[in-house]
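**Q** here you go, sequence then predicted model.
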Amino acid sequence: FVHLYNDPRVISGQATCSLELLEQVGKLDAVVAPIGGGGMVSGTCLALSNVAPETKIYAAEPKNADDAFRSFKAGHIIADDAPVTVADGLKVPLKDLTWHFVSSHVEDILLASEQEIVDAMKLIWQRMKIVMEPSSAVPLATILKNKNTFAGKRVGVIITGGNVDMNKLPWMKS
């Protein structure tokens, strides 16, 4: 059995995303990755702690599903039973292995509101023509919200996931 995200093999696979990012753009001051269960951000931690330990790692989470944020602040895993967010790919909880990476290597966990997530998703769709799901927009939403943290810095943004129903885009009226 291979767990969806709380497995060393999955985390190692997720690490290749950050390695590819560094290979393409070079040295970065920070990387912002989405966090739900923590697989992607754990892979980011695994890669960067080994090849670019000076790069700060930030996790980005929906405010309406902020169990990782609350866990990070409390110093232990806090479960969220039924989060409701447009970023449904980030509604899964942290587990023991992913918590280890998050608590050891993440600089901070930043939150984005539902509207900030939708606005960031729309911006990426309009400006970059990238089809992506709301969960993928959370890192950009947190960067836009925390401009002072990232001003003047080279920041990598992990945008993953294209699972979106074209008939249910969050900015379209039903």
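**A** Arrived safely, thanks for sending. Numbering: from 1, shown residues only.

**Q** only C-alpha atoms from now on, for both contacts and neighbour counts.
**A** Fine.

**Q** what comes up buried for the helix or strand containing residue 49?
**A** Using DSSP states H and E, residue 49 falls within helix 39-51. Neighbour counts using 16 or more other C-alpha atoms under 10 Å place 39-49 of helix 39-51 among the buried residues.

**Q** cool, and stretch 109-116?
**A** By 16+ other C-alpha under 10 Å, the buried positions in stretch 109-116 come out as 109-114, 116.

**Q** so for that stretch, first residue to last residue, what's the gap.
**A** Length of stretch 109-116, first residue to last, C-alpha to C-alpha, to the nearest Å: 16 Å.

**Q** could you check how far residue 56 is from residue 141?
**A** For residue 56 relative to residue 141 (C-alpha to C-alpha), the value is 18 Å.

**Q** those two: who's more crowded?
**A** residue 141 (26 against 19; other C-alpha atoms under 10 Å).

**Q** is it fair to say the more buried one lies in a helix?
**A** Yes: according to DSSP: H, G, I helix; E, B strand; the rest coil, residue 141 belongs to a helix.

**Q** I'd say it and residue 120 touch.
**A** Yes: using C-alpha atoms under 8 Å, residue 141 makes contact with residue 120 at a distance of 5.2 Å.

**Q** buried sites along whichever helix in the chain runs longest?
**A** What stands out as the longest helix in the chain, according to DSSP state H, is helix 8-25. Judged by neighbour count using 16+ other C-alpha under 10 Å, the buried positions of helix 8-25 are 8, 10-12, 14-19, 21-22.

**Q** next up, a structure to set beside the first:
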Amino acid sequence: MTAPAAQPSPFDPAYAGQDGVQAPAHHPGWQPAVPACRLCGAQPAAAVAVRAHQGLLLMMRFHKIDGPFCRSCGTAVVRELTTKTLWQGWWSPFSLVFFSPFTLVWNLLASRKLAALPAPGPPALGAARVQEGKPVHRRPMAYVAIVPLIWAVWFITGMITHA
């Protein structure tokens, strides 16, 4: 007696055409047709990465949150991580010159992409939308970045005038 042949899954490409049945193009749950926000589930959403950088005296720490985000949740994440970068991102030499400025530019580009989205629809059932909070320029911790910038200008001016 022989064992019956195993039937391939309808989602297996080898299944297409057997018994006159075509395999579905994709499983409905694998990839949504329109991306939804990873925080609240609202649509439309944009696939962006938001970054933060923390410069320590001899070390650095990087943080990245990948989307997709709706306009409201994405704006909240951009504002929070940008403020953290302005507050903590300047305290090592490489951070001051390279990493913090690039992180701020990346977040600016993500912010522009999110701002181009229409207003988000309702959040998914059981999910809550993240509050955008205050803009970055109205957050006191964002102004800590002025300290290393003043120091850099003072140092460069001192090097030029005392040379």
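**A** Arrived safely. Just so it is clear, the structure is predicted and the values come from calculations on it, not from any experiment.

**Q** can you give me the TM-score here?
**A** Overlay of the two chains. TM-score (TM-score structural alignment, normalised by the length of the second structure): 0.24; 72 aligned residues with a C-alpha RMSD of 5.7 Å.

**Q** could you dump the buried residues of stretch 109-116 of the first structure into a markdown table and include secondary structure and distance to residue 125 of the first structure?
**A** A markdown table is the format used below for these (DSSP: H, G, I helix; E, B strand; the rest coil; distance: C-alpha to C-alpha, whole Å):
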| residue | secondary structure | distance to residue 125 of the first structure |
| --- | --- | --- |
| 109 | strand | 25 |
| 110 | strand | 22 |
| 111 | strand | 21 |
| 112 | strand | 18 |
| 113 | coil | 18 |
| 114 | helix | 17 |
| 116 | helix | 14 |
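
**Q** picking up where we left off before, and the longest helix of the first structure with helix 39-51, angle?
**A** Counting by axes from the mean of the first three to the mean of the last three C-alpha atoms, to 10 degrees, helix 8-25 of the first structure lies at 60 degrees to helix 39-51.

**Q** tell me the helices and strands packed up against helix 8-25 of the first structure.
**A** helix 39-51 (3 or more C-alpha pairs under 8 Å, 6 or more residues apart in numbering; DSSP states H and E).

**Q** run through who's touching the helix it packs on.
**A** Outside helix 39-51 of the first structure, the residues that touch it by C-alpha atoms under 8 Å, 6 or more residues apart in numbering are 5-6, 10-19, 33-35, 55, 57, 59, 98, 101-102, 105-106.

**Q** all strands for the first structure, in order.
**A** Ranges of strands in the first structure, per DSSP state E, are 30-34, 56-62, 106-112, 155-157.

**Q** following element in sequence after the longest helix along the second structure, please.
**A** Scanning the second structure for the longest helix, with DSSP H as the assignment, gives helix 71-88. For helix 71-88 of the second structure, the following helix or strand on the C-terminal side (DSSP H and E) is helix 93-94.

**Q** so which bits of the helix or strand that that following helix is followed by are buried?
**A** Next along the chain after helix 93-94 of the second structure, taking DSSP H and E as the criterion, comes helix 100-115. Neighbour-count burial for helix 100-115 of the second structure flags 100-101, 103-104, 106-108, 110-111, 114-115 (criterion: 16+ other C-alpha under 10 Å).

**Q** angle of helix 100-115 of the second structure against helix 71-88?
**A** 170 degrees.

**Q** does anything pack onto helix 100-115 of the second structure? Which helices or strands?
**A** strand 49-55, helix 71-88.

**Q** re the thing from before, make JSON lines from the buried residues of helix 100-115 of the second structure and add distance to residue 78 of the second structure to it.
**A** Shown next, in JSON lines, are the buried residues of helix 100-115 of the second structure (distance: C-alpha to C-alpha, whole Å):
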{"residue": "100", "distance to residue 78 of the second structure": "14"}
{"residue": "101", "distance to residue 78 of the second structure": "15"}
{"residue": "103", "distance to residue 78 of the second structure": "11"}
{"residue": "104", "distance to residue 78 of the second structure": "10"}
{"residue": "106", "distance to residue 78 of the second structure": "10"}
{"residue": "107", "distance to residue 78 of the second structure": "6"}
{"residue": "108", "distance to residue 78 of the second structure": "8"}
{"residue": "110", "distance to residue 78 of the second structure": "8"}
{"residue": "111", "distance to residue 78 of the second structure": "7"}
{"residue": "114", "distance to residue 78 of the second structure": "10"}
{"residue": "115", "distance to residue 78 of the second structure": "11"}
